[in-house]
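> When you get a sec, could you give me coordinates for this:
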Amino acid sequence: MTNYRTTYRTTHLTAHARRALVLTLSATAVAGTLAALSPVARAQSPGASGPALAWGPCAGPGLPGQECAELPVPLDYRDPDGPQLTLAVSRVRSDRPAARRGTLLVIPGGPGGSGVARLVAKGKALEKEMAGAYDLVSFDPRGTGGSSKAGCGLDAGDRQLVTLRSWPAPDGGITENTARSRRIAEACARHGGAVLRSMSTANEVRDIDRLRQALGEEKLSAWAASYGVYPGAVYAQKYPQHTDRWVLDSSGDPDPSRVGRGWLANLAVGAEDRFPDFAAWAADPAREGEGLRLAERPQDVRPLFLALAAKLDRAPKESATKGVPLTGNLLRQALLNSLQRDDLFPQLARLVRQAQDPAARPVLPDALAGPLPDESAAAMTATVCNDVRWPASVAAYRRAVALDRARHPLTAGMPVNVTPCAFWKNAPAQKPTRITAEGPSNILMLQNRRDPATPYSGALKMRQALGDRARLVTLDHGGHEAYLGNGTACGDRAVTAFLTTGRRPERDAYCAD
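Okay, here's the model as predicted:
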């Protein structure tokens, strides 16, 4: 039986909000884009309401029975018969036709994440949970994986995750961040073209509906995670009649005026919420034999980490990657990446120990050892910059950084710092969609209390916006993207039951870890 307690009043949610330290979007989830399977074919069906999909073998390793295709979508939906892009699409068909009830769409995170790669990673577990109830389908959004891409022509130094994230200088200065942000925005305007300008949440939502038509489905069910929750919620707002059972896993604040910017800002609180989990793990005597125990008491891990980051600010340490020293900001970025999952804690603790050892050359995590591909950097930047206009006052960013560094030293002001969006040349094509309570009551939200990327406080705002359309299952757990990964058995059971039977908690619910 599912082990959760139902909650009966919205005031209980407010109490949770006060008790839980906040978190936000998976800006960290874009630490790298998984390589997607390449689709092989595309075809139009003359009598269909949308383009037909010509399924064929996938050009790469995948799941048994997995098929791939290409979906044509308009570059600009105002000109539907004009230039077309292609999206990589993949599916695993139900192996139990008698049990099949529809199609479950896996909506990837990011921005910049590959849905095709996510289906490969999660498909086997998802097949087991769904027991033939769905064809499993996913896609690579514009600019990602095997779909149409565009680049900005960025230098390698501007494509490092630690520079794409605007980490202030050791003294808190943002002069270099401002210059880099201008440089990236100008390069994207110069080289990205119409394809880069088309990367947005609004177009992803239109593309999802185009995919629904091509699949021949009147309604879709969906599992959206991380950034994917936002296009998932927008789809449910714009096309409620085409939604069946809708799961939003790890939600951000849907405030339309702060799309992207608000998610990034909340990383500061997300790190604070999640860090105690790492501290407890790193001080556990069980780490002694692994050579990874950082302190005798959990409360000593935080000052140790902050002191080490400050030391590396003053004197970066040569790493095992030629030309990429371990700096204080690189260590902080490694922290944000590693807080996503418990199984990344050893990697972070090892890096800390190597940084402390005068004779060691720290081995950098792969995501931090080299630049992102130009097209990946372009996609993760363009999507949020195209969604909504960001403030342009450098002085305001400077003030925000100073305040945030004092409040949240683990993230040193980066989450509120200036980004290329402040100088973006492409004006948003439309205002972001406001998420409301209007629509069918067919949404289940799943959220870890200590999520470093999409904070619990943001999920509560999404929950409030959706009203009676949704139920929220809260997990007393840490980590990002909860279902079939970083959650609990109780949470997994709740989502599986909803997708396979339609059974959903009558009220918001709480799962003990």
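> rest of the way, CA atoms for contacts and neighbours
Noted.
> my read: residue 124 touches residue 65, true?
No. Residue 124 is beyond contact range of residue 65, at 11.2 Å (criterion: CA atoms under 8 Å).
> which residues are in contact with both of those two?
Both residue 124 and residue 65 lack any common contact, where contact means CA atoms under 8 Å, 6 or more residues apart in numbering.
> what's near enough to touch residue 334?
348, 365, 368.
> out of the residues you listed, who's nearest residue 445?
residue 348 (30.0 Å; CA to CA).
> ok, the residue nearest to residue 309 when sequence neighbours are not counted to residue 335 distance?
For residue 309, ignoring the flanking residues on the chain, the nearest one in space by CA to CA, 6 or more residues apart in numbering is residue 328 at 4.2 Å. Distance of residue 328 to residue 335, computed by CA to CA, to the nearest Å: 11 Å.
> Just the buried residues of the contacts of residue 334.
348, 368 (16 or more other CA atoms under 10 Å).
> Please convert the contacts of residue 334 to CSV, extending it with distance to residue 355 and secondary structure.
Formatted as CSV, the contacts of residue 334 follow (distance: CA to CA, whole Å; DSSP: H, G, I helix; E, B strand; the rest coil):
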residue, distance to residue 355, secondary structure
348, 11, helix
365, 13, coil
368, 15, helix
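> Next, the second sequence, to be compared with the first:
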Amino acid sequence: MKRQRGISRSSALAVVLGLGGSLVAAPAVADGPRAPQVRWATCPEDVVAEAAPTELQCATVPVPVDYADPGSARIDLMISRLAGANPAKRRGTLMLNPGGPGGSGLAQPALLVARGLPAGVLDSYDLIGMDTRGVGHSAPVKCGFTLDGPYITNIPPYAVDDAAVTARAKVAEQVAEQCARNDRDGSLRHLTTANTARDLDRIRAALGEERTSYLGYSYGTALGAAYASMFPERSDRIVLDSNIGDTHLDRDGMRRFALGMEQSFPDFAKWAAARHDSYGLGRTPAQVRRTYFTLAKRVDKAPVAGFDGNLLRQYTFGNLFKKMQYPKLAQQWQTLANGGDTAARRLLSQNATAGEVPPSFDNSLSVFLAVTCNDVEWPENVDTYRHGVAKDRKRYPLFGAATANITPCAFWPHAPAEPPVAVNDDGPRNVLLVQNQRDAPTPHHGGKMLRQKFADRSRLLSIDDSGHGAYVLGDNPCALNTTTRYLVEGKMPGKDILCRAG
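Below you'll find the model as predicted:
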């Protein structure tokens, strides 16, 4: 089937967070160690502004569009650098990835500094941020998405019944066709996790490093797992934080978002119940949960200021990522519960208006789709998704009928050019997996999955906490100290560790 096909809406944007084809698989080997080849200069203005007051340097590294064709065209990838603060203690490079796929990482070194990245790490490494292929300043791709279109987030809308899955299938097919129409230079099919891992090795070589360390969050764990698997002897100290469970995001991985919401929601419910006199959402966590279902059902039937049940569910999911977002979520629920259209419009307008489209909106959605759909084959039969929605609506009632719904990957015009990268457990013991026990988009199960696949190459650091992102982004001292000790001193835990609530 697919091989024949050569003001409130912005609230869901926070969610935008990732077999054998007919082609011969591209080789894993990239360039070996060499003298540094990059020329550092001032970063683009948008990167300078985002990184301020930290000053970064930027450069470009050329890579092949298609690694299976040595003579293919080249694209320039932009990278950034925050040089190590103490040359005498410098160990090497620490490559960074913020997740996505589709997230810009050029300012990430500065953002981690602002969050308190320990001085020992800053002394030990040049921090290397980057826009991976297709993103931002690295040959960006765009499908042409707009806020007033039917596709505004990479998580499908909540399907209230079978008919909703059928209706969404039409949108998903149109989106896949739209991406194909806008792919005028044929670059979309080359956006894969495997190719991006090959790009990392080109960057390592261009920097003149024999090996590189790596810190990746969310989808960045899939990229890091792929790099450590494809280039085990060129990987130094690898930290994968908030793991999706493999080297790619597939249908099962997206469905685990619903598991993560079920596991994370009780923390919010407990928080809201303790503040019932302020928000009125329920005096017990069970009552708060019932309030969620009552509100969702109500706005399913009668949206408030354009805010319907799908947006409520997406908005709730996105605001479970960080505990600091709980007050905003509670305020939103309270406004919707009161039913005041004017008050709801005033509150919603604080997020964004229909005309305020983030510059990265189209690009981020497009890269997410390309990488996710190109990495692995997705089911094409709409009935498969109907059955999945019916099952997950029962087992994960908070969000399951959304994450099991159909995506454009079912109609993607390109078959995967190679199998997804297999996790390689034959290599140095250098992979530290960091995972909160309650994480909406990347539940703890993802960390356990990679721990099993990497076997003795890895150790799992579990944290009794809720939220997306633990190292530096969280506030657990055990997680911070253990990870910093590994990055700076190379002390990998001898066994898996559970960090108690700090």
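> And the TM-score between these chains?
The TM-score (TM-score structural alignment, normalised by the length of the second structure) is 0.87; 461 aligned residues with a CA RMSD of 2.3 Å.
> what about the helices in the stretch 401-502 of the second structure?
Counting by DSSP state H, counting those that start in this stretch, the stretch 401-502 of the second structure has helices at residues 444-454, 477-489.
> Which of those sits closest to residue 108 of the second structure?
Per CA to CA, nearest to residue 108 of the second structure of the helices of the stretch 401-502 of the second structure: helix 477-489, 17.2 Å.
> Quick check, central residue of the second structure?
residue 100 (3.2 Å; CA atoms, centre = their mean).
> any idea what that one aligns with in the first structure?
Alignment note (TM-score structural alignment): residue 100 of the second structure maps to residue 110 of the first structure.
> Distance of that match relative to residue 454 of the first structure?
Noted for residue 110 of the first structure: a distance of 12 Å to residue 454 of the first structure, by CA to CA.
> check contacts around the aligned partner of residue 329 of the second structure in the first structure.
By TM-score structural alignment, residue 329 of the second structure lines up with residue 348 in the first structure. By CA under 8 Å, 6+ apart, the contact set of residue 348 of the first structure is 334, 335, 338.
> go on, residue 205 of the first structure?
Contacts of residue 205 of the first structure by CA under 8 Å, 6+ apart are 231, 232, 234, 235.
> any idea which of those residues is the one closest to residue 434 of the first structure?
residue 234 (7.9 Å).
> In the second structure, what range does the helix or strand where the closest one lies match?
Per DSSP states H and E, residue 234 of the first structure falls inside helix 229-238. Mapping helix 229-238 of the first structure onto the second structure (TM-score structural alignment) gives residues 221-230.
> ok, whatever residue of the first structure lines up with residue 69 of the second structure - how many residues close by?
Alignment note (TM-score structural alignment): residue 69 of the second structure maps to residue 79 of the first structure. For residue 79 of the first structure, the neighbour count with other CA atoms under 10 Å is 10.
> Wasn't residue 79 of the first structure part of a helix?
No. Using DSSP: H, G, I helix; E, B strand; the rest coil, the secondary structure at residue 79 of the first structure is coil, not a helix.
> List the contacts of the residue nearest to residue 471 of the second structure when sequence neighbours are not counted.
Spatial nearest neighbour of residue 471 of the second structure, excluding adjacent residues (CA to CA, 6+ apart): residue 480 at 5.6 Å. By CA under 8 Å, 6+ apart, the contact set of residue 480 of the second structure is 470, 471, 472.
> distance of the first one from residue 416 of the second structure?
So the one you mean is residue 470 of the second structure. 32 Å.
> For the second structure, which segments are assigned as strands?
Per DSSP state E, the second structure carries strands over the ranges 41-42, 57-64, 74-82, 92-97, 125-130, 212-217, 235-241, 431-438, 458-466, 497-499.
> mean per-residue distance, the third one to the first structure?
Here strand 74-82 of the second structure is compared with the first structure after superposition; its mean distance to the aligned residues, by mean CA distance after the TM-score superposition for the first structure, is 1.0 Å.
> what's that strand packed up against?
With contacts defined as 3 or more CA pairs under 8 Å, 6 or more residues apart in numbering; DSSP states H and E, strand 74-82 of the second structure has these neighbours: strand 57-64, helix 108-114, strand 125-130.
> can the strands of the second structure go into JSON lines with extra columns for mean neighbour count and distance to residue 373 of the second structure?
Output for those, formatted as JSON lines (neighbours: other CA atoms under 10 Å; distance: least, CA to CA, whole Å):
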{"stretch": "strand 41-42", "mean neighbour count": "13", "distance to residue 373 of the second structure": "35"}
{"stretch": "strand 57-64", "mean neighbour count": "20", "distance to residue 373 of the second structure": "20"}
{"stretch": "strand 74-82", "mean neighbour count": "22", "distance to residue 373 of the second structure": "21"}
{"stretch": "strand 92-97", "mean neighbour count": "26", "distance to residue 373 of the second structure": "20"}
{"stretch": "strand 125-130", "mean neighbour count": "26", "distance to residue 373 of the second structure": "22"}
{"stretch": "strand 212-217", "mean neighbour count": "24", "distance to residue 373 of the second structure": "20"}
{"stretch": "strand 235-241", "mean neighbour count": "25", "distance to residue 373 of the second structure": "22"}
{"stretch": "strand 431-438", "mean neighbour count": "28", "distance to residue 373 of the second structure": "25"}
{"stretch": "strand 458-466", "mean neighbour count": "23", "distance to residue 373 of the second structure": "28"}
{"stretch": "strand 497-499", "mean neighbour count": "17", "distance to residue 373 of the second structure": "35"}
